[in-house]
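1. Sequence first, predicted coordinates after that:
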Amino acid sequence: MTTTTAIGYEKNLPITDPSALIEKDVEIPELGPHDLLVEVNAVSVNPVDVKLRAGASANGFRILGFDAAGIVRDIGSEVTLFIPGDEVFYAGTNDRAGSNQRLHAVDERSTGRKPATLSFADAASLPLTSITAWESLFDRLQLTEQSFGTLLIVGATGGVGSIMIQLVEALLPNVTVIATASSDDRAAWVRQLGAEHAVNHRENMTAEISAIAPDGLDWLFTAHSEAQIETYAEIVRPFGHIVAIDDGPRDVSPLKGKSIAWHWELMFTKPQYKTHDMIGQHQLLNEVARLVDQGRVRATTTRALSPITAATLREAHELVESGRVAGKIVLHDWA
């Protein structure tokens, strides 16, 4: 077999258009030295998938998808971390064909062992958000088990926030989490995951946060920073830290008066630039798998669709586009 079924796009079309995502047969890629060829059993849809489909060039035919869980079927010449038959989960990178295909090539150093206690579908809900949350907390903000203070998570009901709350609960015992939520149901979701406080970002957020942390926030994670810098400058303490994962503002000068540090987090940086610490993503995914199997972190699946087809992927994209999804939408099993 030299080809595999893939789902992608040829034109930037509204997701309601049946041609917005289509199925095609594509060549199975030649494996690089550190590549795994994975039989994909489940995938999930992230906001970045929606963003790329809507505006990024297809260059003929672009295969989307980052999160995946499946079984290793072949390995490159220098692979040492996995063997054929291993069950894995991963988030891939943004400079290679995506995971929305039956057979997918991914670098072993960005791949972790699938949690033994999870189905492929639930495992696929975790990689991209876990890597983003982990790198934000431990690489960008440099938090440790001894860190003491208050963290605000803006966009806490999304995929990254839902994992970040759990990682803080599991690994950072002295960090208090304030999570933003826009409804009572969403507030209940973040509290269930471990947040000590839930505030409505649409109603008096500044006053609520000031009552909880009168001296200001120590750290702030944001997935929605546009037009929020003045607010952040008010609620973060002097010498505090902010980490953002969205495209963010172009002017952060309001933070200067308090010497507040601004950090960017993009989980694709390590695999895209093959940084010396790229294997850290393999290690952290294995740690997340361990926490899951210990019952300290849970999958964030809130909706599962089957089978994996262009139609179900269009449905998932439409749901994510709505902006009303808590947790993650996963797809499992090919038609």
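-> Good, I have the coordinates.

2. alpha carbons only for contacts and neighbour counts from here, please
-> OK.

3. do you know how far Thr132 is from Ser77?
-> 29 Å (Cα to Cα, to the nearest Å).

4. Who has more neighbours out of those two?
-> Thr132 (22 against 12; other Cα atoms under 10 Å).

5. what secondary structure does the residue nearest to Glu196 when sequence neighbours are not counted sit in?
-> Leaving aside its chain neighbours, Glu196 sits nearest to Val177 (5.6 Å; criterion: Cα to Cα, 6 or more residues apart in numbering). Secondary structure assignment for Val177 (DSSP: H, G, I helix; E, B strand; the rest coil): strand.

6. here's the one I want to compare it with:
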Amino acid sequence: MKAFIVDRYNSRDGGRIGEMPEPELLENDVLVEVRAAGINLLDSKIRKGEFKLILPYRLPLILGNDLAGVVLRVGSRVKRFKPGDEVYSRPNKDRIGSFAERIAVDEADLAMKPKAFTMEEAASLPLVALTAWQALIERAGLQKGQKVFIQAGSGGVGSIAIQLAKHLGATVATTTSTANIEWVKSLGADVVIDYKKDDFENVLHDYDVVLDSLGGKTLAKSLRVLKPGGKLIGIAGPPDPAFAKELGANGFVRMVMALLSFGIRKQAKARDVTYSFLFMRADGDQLGKITSLADSGKIRPILDRTYPFDAVKEALTYVESGRAKGKVVLLLKKGEPTSTYENEGTP
């Protein structure tokens, strides 16, 4: 089958389209014909080898962490899906590979796609929606009336997290550029800070939760907008000891992660708040709940643009530029309808 293949980390060619063996179908697996695949910054980081310490993939590797498609076959123990079902998924981190014509996905990591969504709309959702769900609901326990600061509101995670937080009844603050202010307000943001004009730490105070997708210098600033007992959840790092334990990492990796996050954890403790690192996991049951929200109109997909499969390198470069508003999606199957939300929010 045709796939986008990474032969070496951080190689000059950046990967190639070529032939790979058909996926092996295990007894709990569902074989999916991929119609569309979402592109995430995670794909770029994996391609460059930035996650090889915690995600030691065997090369050559098929890239891709999001998909929507049609079930072709099911394993002998599969109960919830049948051939012909339209599904979507963020595959388990150990079994990625959605930039391909077909992929085998564990039944537990799969859900029926929202009925009203096209394939490309559905493919834009799993990784970012699961990240938002696990950060705001599972990790933060965000409640009605609380205040949450979601950085980079026009990005893939931010644009979905704003919608989910508003559904939960929270007051939502975010950052974006001047051109996107009214757009992120339309997603539900109550307080919008133009990062080109203002520093968020001078505007926001006494927040319950911060979802940080930027890392670096913004982490320490994020601590200062939280009230005592608040929670800072980082998805850009640094990883912490709890994540190392969850990963089942060896002693050396645990030590490295503890050292990487020591500074921010110490600062958090001094301010009576907590810092935790979230690396989202595949979860078909949670994705099914997200489907329900999507079908009821509580969450809508945010697509910046789509690319044909043979332009995958161009698509990855665009995602790396940081200019995308919402998600970028690869189209792997010709003849699919264009997205009803395609290019929504484009300046």
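-> Alright, I've got the coordinates. Fair warning: this is a prediction, and the values are worked out from it, not measured in the lab.

7. Now the TM-score, please.
-> After superposition, the two chains reach a TM-score (TM-score structural alignment, normalised by the length of the first structure) of 0.86; 305 aligned residues with a Cα RMSD of 1.8 Å.

8. returning to that earlier point: what does the residue nearest to Glu196 of the first structure align to in the second structure?
-> By TM-score structural alignment, Val177 of the first structure lines up with Val172 in the second structure.

9. what's near enough to touch that match?
-> Going by Cα atoms under 8 Å, 6 or more residues apart in numbering, Val172 of the second structure touches 147-150, 162, 165-166, 188-191.

10. Could you pick out the buried ones from those?
-> By neighbour count, with 16 or more other Cα atoms under 10 Å, those hold 147-150, 162, 165-166, 188-189, 191 as buried.

11. May I see the residues you listed arranged in CSV, with secondary structure as well?
-> CSV is the format used below for these (three-state DSSP):
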residue, secondary structure
Lys147, strand
Val148, strand
Phe149, strand
Ile150, strand
Ile162, helix
Ala165, helix
Lys166, helix
Gly188, coil
Ala189, coil
Val191, strand
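
12. where's the spatially most central residue of the first structure, which helix or strand?
-> The structure's the first structure has its C-alpha centroid closest to Thr129; by Cα atoms, centre = their mean the separation is 2.3 Å. Secondary-structure assignment from DSSP states H and E places Thr129 of the first structure in helix 127-134.

13. Pick the one among the buried ones among the contacts of Val172 of the second structure closest to Met1 of the second structure.
-> Using Cα to Cα, Ile162 comes nearest to Met1 of the second structure of these, at 38.0 Å.

14. How about the contacts made by the aligned residue in the first structure for the closest one?
-> Aligned against the first structure by TM-score structural alignment, Ile162 of the second structure finds its counterpart in Ile165. Ile165 of the first structure makes contacts with 156, 177, 190, 193-195, as judged by Cα under 8 Å, 6+ apart.

15. and the longest helix for the second structure?
-> helix 251-270 (DSSP state H).

16. residues of that one that come out buried?
-> Applying 16+ other Cα under 10 Å to helix 251-270 of the second structure flags 253-254, 256-258, 260-262, 264-265, 267-268 as buried.

17. quick one: the strands in the stretch 1-150 of the first structure?
-> With strands called from DSSP state E, counting those that start in this stretch, the stretch 1-150 of the first structure shows them at 3-9, 22-27, 35-45, 62-63, 68-75, 87-90, 103-107, 111-113, 149-154.

18. Any chance of those in CSV with distance to Arg324 of the first structure as columns?
-> Formatted as CSV, these follow (distance: least, Cα to Cα, whole Å):
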stretch, distance to Arg324 of the first structure
strand 3-9, 24
strand 22-27, 25
strand 35-45, 14
strand 62-63, 25
strand 68-75, 23
strand 87-90, 25
strand 103-107, 30
strand 111-113, 29
strand 149-154, 15
